[in-house]
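# predicted model follows, preceded by the sequence.
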Amino acid sequence: MAILPGWLDPSHLIQSTGSWAVVVVMAILFAECGLLIGFFLPGDTLLFIAGLFVAEGSLRINLVLFIALLWVAAFAGNMVGYAIGYKVGPAVFRRPDAKFLKPEYIERSQAFFDRYGKVTVVLARFVPVVRTVATVMAGASRMNVRIYTVYSAIGGLLWVAAVTLAGYFLGQIDFVKNNVDVIFVAAVVIVVLVSAVPALLHMAQRRRAGRP
């Protein structure tokens, strides 16, 4: 958070927007979850601080209603990101002069989402940047829209509820409040390691079988 401009500091955002704070938080979650340009937005920290402010009374809104509104924003963002990837992705990857966005990348992504799509959509919610990119790649890879919708809704609810409630109940502990960034970095590392286990096991199986 220290490298971000002051106006992106979650505490400053919520305090400076007054009665529009809930709308601003929803807009930021929507952008981070659905628009590639929103990958730098502080979704996790924003949810945590927002939960803390609700507990303190600085943000006057019913906690359950607040979580529901944030979930709607995150879910809507993911669906928009999926639609963007579905519509624009294949054309971008099929460009003959593409040096980095090659057609085989979309084929690999499609095979990946066919096999691990459900888990990926849920776990990606908890990893900054990945949650922004994964939703667009799911659309570009033509992941089944019904499956994507269901697991996007589940992942969005788990992410929003878990982080907001953590801020609500744990944010008033001085150690937690003063080390939010470190805690989130540790949490992201754990999520990445856990999500990498299936891929590592798959690679090990292929090596034992003597396949490239």
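Yep, it's here. Residues are numbered from 1 along each chain as shown.
# only C-alpha atoms for contact and neighbour calcs from this point on.
Noted.
# what is the burial count for residue 50?
Residues lying near residue 50 (other CA atoms under 10 Å) number 28.
# list the residues that contact it.
Counting by CA atoms under 8 Å, 6 or more residues apart in numbering, residue 50 touches 10, 14, 59, 164, 167, 168.
# show me which helix runs longest in this structure.
The residue-count maximum for a helix in the chain (DSSP state H) belongs to helix 63-93.
# pull out the buried residues from that one.
Neighbour-count burial for helix 63-93, counted by 16 or more other CA atoms under 10 Å, picks out 63, 66-67, 69-86, 89-90, 92-93.
# swap in stretch 14-30?
Judged by neighbour count (16+ other CA under 10 Å), stretch 14-30 contains these buried residues: 14, 21, 22, 25, 26, 27, 28, 29, 30.
# now stretch 193-212
residue 195.
# do the same with stretch 178-196
180, 184, 195.
# same check on stretch 94-105?
Residues of stretch 94-105 classed as buried under the neighbour-count rule (16+ other CA under 10 Å) are 101, 103.
# give me every residue that touches residue 122.
Residue 122 neighbours (CA under 8 Å, 6+ apart): 151, 152, 154, 155, 156.
# surely the first one meets residue 118?
Yes - with contact defined as CA atoms under 8 Å, residue 151 reaches residue 118; the gap is 6.1 Å.
# so residue 101: helix, strand or coil?
Under DSSP: H, G, I helix; E, B strand; the rest coil, residue 101 falls in the coil class.
# ditto for residue 192
Secondary structure, three-state DSSP: residue 192 is helix.
# swap in residue 40?
Under three-state DSSP, residue 40 comes out as coil.
# alongside the first one, take a look at this:
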Amino acid sequence: MTDLPGVFGSVAPYIDDYGYLAVAGMVFLANLCIPVPGDATLIVASIYTVSGDLGLVPVLVVAWTAAVLGECAAFAIGRYGGRPLAIRLGRRFGVTHDLLDRVEAFYARRGTATVVVGRFVPLLRRANGLVAGLTEMSWHRFLVANMVGAALWVGVCTIVGRQAGNNIDTVNTVLERVAPLLGLLLVVVIVLSVARRRRRRRAAEEELR
């Protein structure tokens, strides 16, 4: 199925050659802060379940397990690498202790929902586990959100892939153009929300003076 459009065509040869191993590897890396097309991998694997080249249940099990393990690995890197690693790697991008304090406060309030929903936004998916570990989100809370988010993500992508049919070009357009824009919009909303809360906190502190 190398005649699939766009990113699907680039993923298909790996699944042709390595089957479930390719699905496991790419989904794992996509959840480990690596820019690998995880959505496309799941959709192509799902298309292969329709043609009979792959089994539906094995794809679901392999993909879910790889997604959970990938984000757990990212969480461990964030937890044990800690702030020194984040500051060292992110200094040129404006990462500071103050910024990390605000991110930690955000995850304390909405970390569970962010880990679940972030699975559907490529930018957040790559950073989710790392940031959750960095902000010292509890392991149990993260694991539950991770497992639920992985199940929803794998399930939705599988349904999309099995139903794509003649609409695969439209799916490719959405994946390559619309999804990144939605991800950017979500990031902007989060940044504005954090900035607004910071202004309110400053205003409250000034009133108390």
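Yep, that arrived. Every value quoted in this text rests on a predicted model; they were computed, and no experiment measured them.
# hmm, back to that, what do residue 151 and residue 118 of structure 1 both touch?
Counting by CA under 8 Å, 6+ apart, nothing touches both residue 151 of structure 1 and residue 118.
# how much space between the residue most central in space within structure 2 and residue 169 of structure 2?
Centroid-nearest residue in structure 2: residue 125, 1.5 Å away (criterion: CA atoms, centre = their mean). Distance of residue 125 of structure 2 to residue 169 of structure 2, computed by CA to CA, to the nearest Å: 24 Å.
# kindly report the same for residue 71 of structure 2.
Taking CA to CA, one finds residue 71 of structure 2 at 29 Å from residue 169 of structure 2.
# wait, residue 151 of structure 2 touches residue 64, no?
Yes - here residue 151 of structure 2 reaches residue 64: they are 6.1 Å apart, a contact under CA under 8 Å.
# ok, residue 174 of structure 1 - contacts?
With contact set as CA under 8 Å, 6+ apart, residue 174 of structure 1 has no partners.
# what strand or helix carries the closest residue to residue 5 of structure 2 other than its chain neighbours?
Spatially, and ignoring its direct neighbours in sequence, residue 5 of structure 2 is nearest to residue 169 (6.3 Å; CA to CA, 6 or more residues apart in numbering). Assigned by DSSP states H and E, residue 169 of structure 2 falls within helix 168-173.
# so which elements touch that helix?
Using 3 or more CA pairs under 8 Å, 6 or more residues apart in numbering; DSSP states H and E, the elements in contact with helix 168-173 of structure 2 are helix 6-18.
# picking that back up, how about the residue nearest to residue 5 of structure 2, what's its match in structure 1?
Residue mapping for residue 169 of structure 2 onto structure 1 gives residue 178, with TM-score structural alignment as the criterion.
# state the distance from that match to residue 51 of structure 1.
15 Å.
# which element is the corresponding residue of structure 1 for residue 131 of structure 2 on?
In structure 1, the residue paired with residue 131 of structure 2 according to TM-score structural alignment is residue 137. If you go by DSSP H and E, residue 137 of structure 1 is part of helix 130-140.
# average offset between that helix and structure 2?
Once fitted to structure 2, helix 130-140 of structure 1 is off its aligned match by 1.0 Å on average (mean CA distance after the TM-score superposition for structure 1).
# now do that helix against helix 63-93, angle only.
Computed by axes from the mean of the first three to the mean of the last three CA atoms, to 10 degrees, the angle separating helix 130-140 of structure 1 from helix 63-93 equals 50 degrees.
# report the distance from helix 130-140 of structure 1 to the chain centre.
The chain centre lies 9 Å from the centre of helix 130-140 of structure 1; the measure is CA atoms, centre = their mean, to the nearest Å.
# after it comes which helix or strand?
Where DSSP H and E defines the elements, the next helix or strand beyond helix 130-140 of structure 1 is helix 145-170.
# just give me the match in structure 1 for residue 108 of structure 2.
Under the alignment (TM-score structural alignment), residue 108 of structure 2 maps onto residue 114 of structure 1.
# my guess is residue 94 of structure 1 meets residue 102, correct?
Yes - under the criterion of CA under 8 Å, residue 94 of structure 1 makes contact with residue 102 at 6.8 Å.
# residue in structure 1 matching residue 51 of structure 2?
By TM-score structural alignment, residue 51 of structure 2 lines up with residue 56 in structure 1.
# whoops, residue 99 of structure 2 was the one
Here residue 99 of structure 2 is matched to residue 105 in structure 1, going by TM-score structural alignment.
# which residue sits closest to its match, ignoring its sequence neighbours?
Closest to residue 105 of structure 1 by CA to CA, 6+ apart is residue 93, at 7.7 Å.
# repeat that for residue 43 of structure 2.
In space, residue 43 of structure 2 is closest to residue 161, 4.2 Å off (CA to CA, 6+ apart).
# so what's the residue count around that neighbour?
25.
# repeat that for residue 147 of structure 1.
Using other CA under 10 Å, residue 147 of structure 1 has 13 neighbouring residues.
# quick one: residues contacting the residue nearest to the residue nearest to the centre of structure 2 when sequence neighbours are not counted.
By the measure of CA to CA, 6+ apart, the closest residue to residue 125 of structure 2 outside its immediate chain neighbours is residue 119, 4.9 Å from it. By CA under 8 Å, 6+ apart, the residues touching residue 119 of structure 2 are 125, 128, 149, 150, 153.
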